[in-house]
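[1] here is a sequence with its predicted model. Questions after.
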Amino acid sequence: MSVLTLRLAGPLQSWGASARFARRTTESAPTKSGVVGMLAAAAGIERGDDDRLAPLAALRFGVRIDQPGTRVRDFQTAHHGVTGKPMPLSERFYLADAVFVAALEGDRPLLADLHAALRTPVYAPFLGRRSCPPALPVELDLHDAGSLMDVLREVPWQAGAWYRRQYRGQDDIELTVLREADEHEQQAADVLRDQPLSFAAEHRRHTLRTQITCSMRIPNPSARQLPRHDPLDALDEEST
């Protein structure tokens, strides 16, 4: 198995698992359906092509929260394109200044094709909604060794420099990871309706998947190296 890693960073992101009329919420981290949809768009898979979507949906998914961001709310208005009448006021939620590392585990040929597609996408990637473009290239790397969790431990911390400053006194940092549960973890897992079956406009369909919330510690590249100080050194100097 190989693992494809993605960096999801931008001024705004919105990963909605559900929408109720004019209220569009966002999850606290990227959803599998959102990330798979982004990969499918980059590869040029059309919305109704469920056969080509199925291998992407079968990939094992996980995401590391490197910079959680801030939840913000926006009110939007629109007018009907034909009649010009005002549409209902829409309430939409976003994550501002968030950074995530997403990982997908599966067969190397498929992941290699997706990695290449992200570099020259058919349709431009966006972070949950078309109004949320990424601030940096999405693709990170294709890893040929290690499990999904092993690879997430190896990827350097992707948080912004301004965010890392508050942790300069720590040699490592604890990050939250959301990943699909293994077979023996089903009883302890959360259940989400986030497994995509079809993105067809006339019949979007999702089914249930399981998710485990855990944490991992990774090295802090911004850790400040303090000079060594031993008060007993002064006694040694006096005795010489």
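    Done, it's in. Numbers count the residues shown, from 1 in each chain.
[2] switch to C-alpha atoms for all contacts and neighbour counts from now on
    Will do.
[3] beyond the strand or helix carrying Leu110, next helix or strand please.
    Assigned by DSSP states H and E, Leu110 belongs to helix 108-119. Using DSSP H and E, the helix or strand that follows helix 108-119 in sequence is strand 139-143.
[4] presented hereafter is structure B, for comparison with structure A:
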Amino acid sequence: MRTLLLRLKGPLQSWGASSRYQRRETHPVPTKSAVVGLLAASEGRRRTDPVEDLTALEFGVRVDQPGTLLRDYQTAIDWRKESAARLSERYYLQDACFIVAIGGPDALVESLEGTLRAPAFPLYLGRRSCPADPRLVIGSTGLGVEESLRDLPWQAADWYRRTRGRRVPLSIYRDARSGEQVEERIQDLPLSFDPAGRQYGWRAVHMPEPHVVENEHGRDRVDPFWEAVVGA
């Protein structure tokens, strides 16, 4: 088994998990469905193609920089039909940085690493308005998903590090294994991306102890104002 590490970082990201009607929310961390879609796009798969091999991969996320929530209030009018204005709310994460770990068979993980470096289709961080950074791929390791997340150095921006304390806990979310405690259940397991009938199953999520990193640029005491602005 190998583990592929990705850096999901950009001005805006949006990870839909419970959006309804004209309100498009974002999950606080990347969803498995979005990352599976990103992997499938890199390989050139169509929305009607099966993705069972990708959903079977083990999935984990480390929150290096949580970002802040942005609400975008939109109105849209189809001038060709003279329709009434449609109102919508779309939510994004600003200035966030997540490390995603994808574990699975050596051949498949190595193949995905190659296609992500030269993708068949454009790659996005959840929505088409959020293009992925060209430095998306970090590399692959022979460690497990959680071990790879704990082994990788902290990837947060320098300005963010200066707002944190001397020791910073990085939250980890990963697929729960049999018998493990489940802290969250989320309907983000893609069964089909077919526009004629998209289907998603439920996924059990386990949150192990955070990975604590030493922050040489940190403050001895964190300002409560910055705590509220940039997140915990």
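    Good, I have the coordinates. Note that the coordinates shown come from a computational prediction; the quantities given were computed from them, not determined experimentally.
[5] overlay them and tell me the TM-score.
    Once superposed, the chains reach a TM-score of 0.88 (TM-score structural alignment, normalised by the length of structure 2), with 218 aligned residues with a CA RMSD of 1.8 Å.
[6] re the thing from before, report the mean deviation for the helix holding Leu110 of structure 1 after fitting onto structure 2.
    Superposed on structure 2, helix 108-119 of structure 1 shows a mean distance to its aligned partners of 0.8 Å (mean CA distance after the TM-score superposition for structure 1).
[7] buried residues, that helix. List them.
    For helix 108-119 of structure 1, the neighbour count (16 or more other CA atoms under 10 Å) marks 108, 111-112, 114-115, 117-118 as buried.
[8] structure 1: matching residues for the lengthiest strand in structure 2?
    Identified as the longest strand of structure 2 according to DSSP state E is strand 86-104. Aligned by TM-score structural alignment, strand 86-104 of structure 2 falls on residues 88-106 of structure 1.
[9] how far off centre is that stretch?
    Offset of stretch 88-106 of structure 1 from its chain centre (CA atoms, centre = their mean, to the nearest Å): 8 Å.
[10] hmm, what's the outermost residue in structure 2?
    Ranked by distance from the centre of structure 2 (CA atoms, centre = their mean), the top residue is Glu82, with 38.2 Å.
[11] not counting sequence-adjacent ones, nearest residue to the counterpart of Gly69 of structure 1 in structure 2?
    Counting by TM-score structural alignment, Gly69 of structure 1 corresponds to Gly67 in structure 2. In space, and not counting its chain neighbours, Gly67 of structure 2 is closest to Ala96: 4.0 Å by CA to CA, 6 or more residues apart in numbering.
[12] am I right that Leu4 of structure 2 is in a helix?
    No: applying DSSP: H, G, I helix; E, B strand; the rest coil, one finds Leu4 of structure 2 to be strand, outside a helix.
[13] how many neighbours does it have?
    Residues lying near Leu4 of structure 2 (other CA atoms under 10 Å) number 25.
[14] excluding chain neighbours, what is closest to it?
    Ser140 (4.2 Å).
[15] any idea how far Tyr200 of structure 2 is from that neighbour?
    For Ser140 of structure 2, the distance to Tyr200 of structure 2 (CA to CA, to the nearest Å) stands at 28 Å.
[16] just want the most central residue of structure 2.
    Nearest to the mean C-alpha position of structure 2, by CA atoms, centre = their mean, lies Pro30 at 2.2 Å.
[17] can you find the partner of that residue in structure 1?
    Aligned against structure 1 by TM-score structural alignment, Pro30 of structure 2 finds its counterpart in Pro30.
[18] swap in Ala120 of structure 2?
    Residue mapping for Ala120 of structure 2 onto structure 1 gives Val122, with TM-score structural alignment as the criterion.
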